[in-house]
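1. structure, please.
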Amino acid sequence: MTRPTTPPSGAPEGLPDPAGQPVRRDARRNRDKLIAAAQAAFTAADGPVTLEAIARQAGVGIGTLYRHFPTREDLVDAVYAAELDAVTACVPALLDQHPADVALRAWMGRYAAFVATKRGMTDTLRAGFASGRIAPPSRERVTTTIATFLERGATTGTLRAGVDPDDVTTLFIGVFLAIASGASQEQTGRLLDLLTDALRPRTGTGTDS
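-> Predicted coordinates:
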């Protein structure tokens, strides 16, 4: 199919239009609709979801989907980033409402819940994390978020001081991979409890050296 060289906005797609927008409004709307449709489809599915089904649910053609997301991995990455935005946005409220250790456990639980509900994309996410394909930007965001909890906890005495946030991220991703492998909700909760407990200060029981 031949694409017009000049879109209706008067500027080539991807370049600023006369109003100063970096992307045509209709292109942005289509991208947002595709991400929303994918989020819904991945949540409702018991297995893999076809890209054609996502395009239909978004009300666009498959060609439009491929223009925005050339591969399935690109679409999954975009959905993951959008979900991570939502999970990260709750951090200030959690720290306002709870001690840092409780807030961290609650945040990890919310992250685990969004991963567990996206059954239609867990295999792709798991492969992406295992290969490092989606690690750099998203892992940095997770590490920065965890660092926020650790800093507050070290200040208030509810979490150990001197813990490397990237070490915690590594452990957390290990739990994530277990979730993606089909761990039960109960086991996931126990793993997150163990991780949180390991970050709390040691109490003087007479057995610590």
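2. from now on I want contacts and neighbour counts done on CA atoms only, so please keep to that.
-> Will do.
3. which residues of this structure fall in helices?
-> In the chain, the helices defined using DSSP state H lie at 25-44, 51-58, 62-68, 72-89, 91-97, 100-117, 122-131, 135-156, 165-180, 185-199.
4. could I get those in JSON lines, plus columns for distance to Pro18 and mean neighbour count?
-> Below are the helices of the chain laid out as JSON lines (distance: least, C-alpha to C-alpha, whole Å; neighbours: other C-alpha atoms under 10 Å):
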{"stretch": "helix 25-44", "distance to Pro18": "12", "mean neighbour count": "18"}
{"stretch": "helix 51-58", "distance to Pro18": "28", "mean neighbour count": "18"}
{"stretch": "helix 62-68", "distance to Pro18": "22", "mean neighbour count": "15"}
{"stretch": "helix 72-89", "distance to Pro18": "27", "mean neighbour count": "17"}
{"stretch": "helix 91-97", "distance to Pro18": "38", "mean neighbour count": "14"}
{"stretch": "helix 100-117", "distance to Pro18": "39", "mean neighbour count": "20"}
{"stretch": "helix 122-131", "distance to Pro18": "38", "mean neighbour count": "17"}
{"stretch": "helix 135-156", "distance to Pro18": "31", "mean neighbour count": "17"}
{"stretch": "helix 165-180", "distance to Pro18": "43", "mean neighbour count": "18"}
{"stretch": "helix 185-199", "distance to Pro18": "50", "mean neighbour count": "15"}
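5. I'd say Val60 and Asn30 touch.
-> Yes. Under the criterion of C-alpha atoms under 8 Å, Val60 makes contact with Asn30 at 7.4 Å.
6. here's the other one to compare against:
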Amino acid sequence: MPPPPRRTRSDARQNREHLLEVAAQVFAEQELDAAPAAIAKRAGVGVGTLYRHFPTREALIDAAYRRQLTIVCEKAAELLPGRTAAEAMHAWMEHFVAYATAKYGMAQALNAVIASGTDPYADSRALLSEAVGILLAAGAEDGSLRTDLTSDDVLLFMGGIAQCAGEARSPEQSARLVGLVLDALVPR
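-> This is a model prediction of the structure:
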């Protein structure tokens, strides 16, 4: 009988999460110019720790992207308590734009991951659809969001805003566009 799998120590888990957070920031800022050693230094860990968790640059980029995606998707349910679904949707859309803008900055790095044979986007659509679905279902229940919309409708809106936000790098314009989309989601 094989030994049971080792549990990850909490400090190792925290190091890994912090590395992914820093890596996402650095790749968004520097794209492929980001050196793993610089990421490790900025995260306050040794380069050996980085490579123990992520043996290749592509593995690090992929994991950083997937972590950011998971965070933005989990945020949907976290925002609901104490808010109407429309208020939670507004807050979630702002988080989504921040995520998408960072992803836009990581474009070259993500393309390198794809070239290596990994698809970092494989689960993106399903996870994002599920997150938006949670908010739309809550909105149908509390009456604060239209019931004739699908997750895909909202994601198409948000994809357009994300594209504009990434290219223009204008937080003010992004905020206005998010407000316009929210107006479209609220029943008349």
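7. what do we get in the second structure for Leu195 of the first structure?
-> Using TM-score structural alignment, the equivalent of Leu195 of the first structure in the second structure is Val181.
8. how close does the nearest residue to its match once chain neighbours are set aside sit to Leu127 of the second structure?
-> Nearest residue to Val181 of the second structure, sequence neighbours excluded (C-alpha to C-alpha, 6 or more residues apart in numbering): Phe157, at 7.0 Å. Separation of Phe157 of the second structure from Leu127 of the second structure (C-alpha to C-alpha, to the nearest Å): 16 Å.
9. can you check Leu185 of the second structure too?
-> For Leu185 of the second structure relative to Leu127 of the second structure (C-alpha to C-alpha), the value is 20 Å.
10. same thing with Pro3 of the second structure?
-> Relative to Leu127 of the second structure, and taking C-alpha to C-alpha, Pro3 of the second structure is found at 33 Å.
11. what's the answer for Leu136 of the second structure, then?
-> In terms of C-alpha to C-alpha, Leu136 of the second structure sits 14 Å off from Leu127 of the second structure.
12. same check on Tyr65 of the second structure?
-> Taken as C-alpha to C-alpha, the span from Tyr65 of the second structure to Leu127 of the second structure is 13 Å.
13. then Val154 of the second structure?
-> According to C-alpha to C-alpha, Val154 of the second structure stands 13 Å off from Leu127 of the second structure.
14. please apply the same query to Ala137 of the second structure.
-> Counting by C-alpha to C-alpha - Ala137 of the second structure and Leu127 of the second structure are separated by 15 Å.
15. and if you look at Phe54 of the second structure?
-> Taking C-alpha to C-alpha, one finds Phe54 of the second structure at 23 Å from Leu127 of the second structure.
16. and for Met106 of the second structure?
-> 19 Å.
17. and if you look at Ala38 of the second structure?
-> Note on Ala38 of the second structure: its distance to Leu127 of the second structure, by C-alpha to C-alpha, is 31 Å.
18. go on, Ala88 of the second structure?
-> Relative to Leu127 of the second structure, and taking C-alpha to C-alpha, Ala88 of the second structure is found at 17 Å.
19. kindly report the same for Tyr51 of the second structure.
-> Taking C-alpha to C-alpha as the measure, Tyr51 of the second structure and Leu127 of the second structure are separated by 28 Å.
20. mind listing residues that contact stretch 163-182 of the first structure?
-> Applying C-alpha atoms under 8 Å, 6 or more residues apart in numbering, the external contacts of stretch 163-182 of the first structure come out as 112, 115-116, 122-123, 126, 139, 142-144, 146-147, 150, 188, 191-192, 195, 199.
21. cool, and stretch 84-102 of the first structure?
-> 103, 106-107, 110-111, 138, 145, 149-150, 152-153, 156, 158-159, 196, 199-200.
22. hmm, try it at 10 Å
-> 78-83, 103-111, 114-115, 138, 141-142, 144-146, 148-160, 196-197, 199-200 (C-alpha atoms under 10 Å, 6 or more residues apart in numbering).
23. corresponding residue for Gln69 of the second structure in the first structure?
-> Residue 69 of the second structure: Leu, not Gln. Using TM-score structural alignment, Leu69 of the second structure sits opposite Leu84 in the first structure.
24. now swap in Leu128 of the second structure and tell me
-> So Leu128 of the second structure corresponds to Val142, using TM-score structural alignment.
25. from Val175 of the first structure, how far off is the closest residue to its match other than its chain neighbours?
-> Distances taken as C-alpha to C-alpha, 6+ apart place Thr169 nearest to Val142 of the first structure, at 6.9 Å, with adjacent residues excluded. To Val175 of the first structure, Thr169 of the first structure is 10 Å away according to C-alpha to C-alpha.
26. next one: Gly20 of the first structure
-> From Gly20 of the first structure to Val175 of the first structure the distance is 44 Å (C-alpha to C-alpha).
27. one more: Leu159 of the first structure?
-> For Leu159 of the first structure relative to Val175 of the first structure (C-alpha to C-alpha), the value is 20 Å.
28. ditto for Arg29 of the first structure
-> 35 Å.
29. ok, Leu125 of the first structure next?
-> According to C-alpha to C-alpha, Leu125 of the first structure and Val175 of the first structure sit 13 Å apart.
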